[in-house]
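Novice: Predicted model, plus sequence, below.
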Amino acid sequence: MSNKQKNKSVSIIFLMIMQAALDFLNIGAFLPLFGLLAKPDFISSLVWLPFDLANRPPQQLAVIFSAGIIFFTVIKTVIVWFITQTKARFAYQIAHDISLRILNEGLSMDYQTLTSTDYSAEMDRIANKPLAFANNIVIGLTSLIAEGLIGLLILVALTIFNFRLLISLLLVVTPVALIYFLNRNRIKVISNTIKIKYPQTLKYALQAMEGWMEVKTYQKENYFSAHFKTTSRDLANAFAEDHVVQVFTSRISELFASLIICVIVFWTVFTNNVYEETMIILAVYVGASFRLLPSVNRILNAIIQIKSHEYLIDELASRNPANNFGKRAEALSFVKDISLASVSFSYPDRPSLFEGVNFRINKGEKVALVGKSGGGKTSMLLLLLGIVKPTKGTIWLDDKQIQQLGTGYQSLFSHVSQSPYVLDGSLKENVAFGIEPKDIDQKKVMECLREVNLSSFTEQLPLGLETQIGERGIMLSGGQR
């Protein structure tokens, strides 16, 4: 968490304290009204009430109190809306920052790390898990703090007002907390299932759609559909269980709260107590329950959310690769040649592809690498591009080692891969690649298209360079891609 976020979190905590105080005052504001309705002379016991107001008829006081409560509730609602908005923006700004950091780490990772990365899991880590972290961990923590504060204030007030009410509410809270305690292992199982099945479901969906042509050609729809169906069903069941666990605790608390109300009523009837006092006590209990029980449920749900998603903390931890892609590369010149001196290369835990290779490519010279499949031709190109590093030996650009030249070295190259990457964008965006649409020089784009004999094809398109070519260039032929 950055210093800015830490400072922001302090202000968020302050706002949550304010929200708890407002909620507490809002509940307390109903007490004089309930007392007035149950026992009109109750007003005389309110020493803080101005004398001219205390002498008014009960009907007028009821109207005045009701109007005051409505006014205060409206003001509180506006303030709480602002606090809620601030908390939400804080939480999802954290999600944004995490997503951006992970994406930048991905752009900075080395090639060998990239090849061992689970693509669908990494996409999930960039796009989905930060939002899940914000929704379940950050917002869960803010709910835990806010509801804990209001619950504490209510319990303290009940202790002062009537200790028996405190005991009654604790009788409601205790079984609910016990249910959560008994469900801890179940919550852990749900958490692990979501952790495993979510990226698997995404993976099978991506495989089916990205390999659509092959899937259809070889009639393997059932195979990919079955794999997706299994993991998706397990994931759906896990989310369903998670929902049931959260809802069940609130229903149990409502059950016990209703039982306590009935006990208070029966106790009043069978002990011949003063009904007016009982009504005040009952009103206080109902009012406290009205706010405290939802707080207890939210606290438990927040704990469940945090516990079932705590794996995200490790999943989203920084991997700290060197992040240098944002730095402007130093301009380099290429004068004489590129040469390899005793270069050997192998991927981790694999046999060596080649050893002790020596050759020189002069500037302007055309060279073809010929060899069997898997012989290391692509790896040699990756070495020349500086994407991977030799296991042994040195690669030179003129009289400089390329390892010492930084990313500026790669700006000297153009590269067409076996499977070229195509943006889901316009034709001109793909030719310009990585340049903002407003900054693209269309004349240069057309020159490039003429060089590869695609200018006539482009001119025949109704939208020309603005033609959208679809995800992975699906609107183009293989050769055009």
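Specialist: Good, I have the coordinates. Please read all numbers here as calculations on a predicted model, not as lab measurements.
Novice: From here on, just use CA atoms for contacts and neighbour counts.
Specialist: Noted.
Novice: which outside residues touch stretch 184-191?
Specialist: For stretch 184-191, contacts defined as C-alpha atoms under 8 Å, 6 or more residues apart in numbering pick out 238, 239, 241, 242, 304, 307, 308, 309, 311.
Novice: want to compare, so here's the second one:
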Amino acid sequence: MNIYALKVLELFNYREKIILLGLFAINIVGSFLEVLGIGAIIPIVTILTKPDLIEKNAILLRIKEIINPSEIKEFIIILALIFLSIIVLKNIYLLISAYIQSRILNNKYISISSKLYTAYLNSPYSFHLSKNTASLQQHTECVGTVVNGIMFPMMTIFTESIVIAAIIIALFCIDIISTLFITIAFTSMMGIFYIVVRTKLKKLGETRNFHRAKTIQQINQGLGGIKETKILHKENYFISQFIKHTTEAVNIDHKEKVILQIPRLYIETVTVMLVISMMIYFINLGNNPQVFLVKMSLFAVAAIRIMPSFARISTSMTTMRIYSPALDVLVDDIRTADCMKDRTIEQNHHNNKFKNCIELKNIIFSYGSNNEFNIKSISLKIMKKQSVAFVGSTGAGKTTVVDMITGLLSPSSGTIEVDGNDIHSGVISWQKHIGYVPQSIYLTDESIKSNVAFGIEEKDMDDSKIWNALDLAQIGDFIKKLPEGINTLVGERGARISGGEKQRIGIARALYHNPEILVMDEATSSLDNETERAFMDTIKNLSGKKTIILIAHRLTTIRHCDKIFFLEKGRLLAEGTYQELLDKCPEFKRMAGEPACQGVKSL
């Protein structure tokens, strides 16, 4: 419990912890109202069993003098109404308290989920290379699990513990021996129960999280690659995997639901046993029947109130044990997010401006923790408004080098400088100069307009800039003929348009912000020859106006580049114009002379 509390507190800032203290104070007041509600039954039971006690009790006598009833029956009715009023006011207070508690924790749910999603989006590209989308989705869902499965139960435990403690203290004042016996017996039985089930519950929670993540993964993979799934007739594979992991997760949910019922039934049985034991104890003492009746009434009322509290505490502890793996995942991700946030702040204090050249100085890079380097001591320069291309066979390191130039990856050693300034001293300002066209274009299930002005609210979109970008990408005339124009929906991942149209919309997206640097990772790979020629004419027109960096598969698209960098096995083998490389680099000449063997871009 202490471990859970410490981890949960990590998720709250200083101001939120002060609010939690206020909430605890509200719950303490509520617990004393609970005790007052139970204690109010004593005068009524006392008067019913022995009316003459009114004259012997100073408090009851004073109340009687104030009320001045005509007969004892009227006095009892008035006391009963006072008791009812106390119960009603107590319940209203507890309802308001529950509302405040729910509001605070639900706001925390919004806060944590927003922070986590923000952290994922702001994490460096290398972070996403080591993660899969399904696991990140599952981690995001952990926020709801932690709020409902850890925070609410923890608050319940705190509140109900105060209520139980207050009631037990009151009972101690009335009969210390009986209360001590019940307390020790009940605590021992509950402790034994919790020790027996806690290890099993945590294991169930970890297994459920695994199968939930696998279920999401099967959905993403089966639907994300729907073409391949249908052509290769792999529907049954993804369906069987989905059913397998869903069944396992549901079976665990079923076990958890059954286990969550056990504490209530166990506590009910134990409570009845203890109440019967107390009855036997009082009878054997040979007490006055009236005293016996008052004490038993008080203990019975206390048991009726304490039993649900113990049941809620036990169920809450069981729930927390089940969902504790989700808390571990969430806290680890939040800690990582905080570290990344600090690092991002440190790396973005400089405002990078591009005036002269981009220079790579002795760049070394490795994706893994092993000693194998993917990029080995590359040094090169790209002048402003120059058009350059990176070519090479599969695994040569073309995309890796360009990813470092764009600031997506950081070199293991060496520096990438813009006019003498390291780009990682202000990578965000540096990336504002860049328009990027990946080989695989990601389109959202929205309009062409929204996909070109990616990540911008509709009210802030500039239609003239959108049309200009579409015209530059050689797709404007086609879109003008569509009934809905730029408001045409493209479908999920661009399913309603062709591969070439999808590619050109991706190109238009890169051009929308009128970037100084245009980076294209095999951007023409899905274009037909005629469209490719028209697009390359556009690129030629941009030459001398923008800095253009290409990763090329078709060597015909790079003939007119000012400089070509030929990479092989992570090294810069040669650089120069197209003709210069043909003359001095046999490897490049072989690639240019054997179109069928032209390399596919490196991953």
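Specialist: Looks like it arrived, so ask away. Treat the numbers as computed from the prediction; the structure is a model and nothing was measured.
Novice: And the TM-score between them?
Specialist: Once superposed, chain against chain, the TM-score is 0.88 (TM-score structural alignment, normalised by the length of the first structure); 480 aligned residues with a C-alpha RMSD of 3.1 Å.
Novice: Please narrow the contacts of stretch 184-191 of the first structure to those residing in strands.
Specialist: Using DSSP state E, no member of the contacts of stretch 184-191 of the first structure falls within strands.
Novice: what about burial for these, which qualify?
Specialist: 238, 239, 242, 304, 307, 308, 309 (16 or more other C-alpha atoms under 10 Å).
Novice: between those residues, which is closest to residue 173 of the first structure?
Specialist: Ranked by distance to residue 173 of the first structure (C-alpha to C-alpha), these are led by residue 304 at 16.0 Å.
Novice: Skipping adjacent residues, who's closest to the counterpart of that closest one in the second structure in space?
Specialist: Correspondence of residue 304 of the first structure to the second structure, assessed by TM-score structural alignment: residue 318. Residue nearest to residue 318 of the second structure in three dimensions, not counting chain neighbours: residue 260, with 6.7 Å by C-alpha to C-alpha, 6 or more residues apart in numbering.
Novice: I believe that neighbour is in a strand; please confirm or correct that.
Specialist: No. Residue 260 of the second structure is assigned helix when assessed by DSSP: H, G, I helix; E, B strand; the rest coil, not a strand.
Novice: The equivalent of it over in the first structure: neighbour count?
Specialist: Correspondence of residue 260 of the second structure to the first structure, assessed by TM-score structural alignment: residue 246. Using other C-alpha atoms under 10 Å, residue 246 of the first structure has 19 neighbouring residues.
Novice: What distance do you get for the residue mapped onto residue 130 of the second structure from the first structure to residue 348 of the first structure?
Specialist: Using TM-score structural alignment, the equivalent of residue 130 of the second structure in the first structure is residue 116. As defined by C-alpha to C-alpha, to the nearest Å, residue 116 of the first structure lies at a distance of 10 Å from residue 348 of the first structure.
Novice: Spit out the contact partners of residue 468 of the second structure.
Specialist: residue 512.
Novice: same deal with residue 294 of the first structure?
Specialist: Residue 294 of the first structure touches residue 250, counting by C-alpha under 8 Å, 6+ apart.
Novice: Just give me the match in the second structure for it.
Specialist: Correspondence of residue 294 of the first structure to the second structure, assessed by TM-score structural alignment: residue 308.
Novice: what's the answer for residue 128 of the first structure, then?
Specialist: Per TM-score structural alignment, residue 128 of the first structure is aligned with residue 141.
Novice: what are the ranges of the helices in the stretch 251-400 of the first structure?
Specialist: Here the stretch 251-400 of the first structure has its helices, by DSSP state H, counting those that start in this stretch, at 275-308, 311-315, 377-385.
Novice: Next, count neighbours for the match of residue 128 of the first structure.
Specialist: 14.
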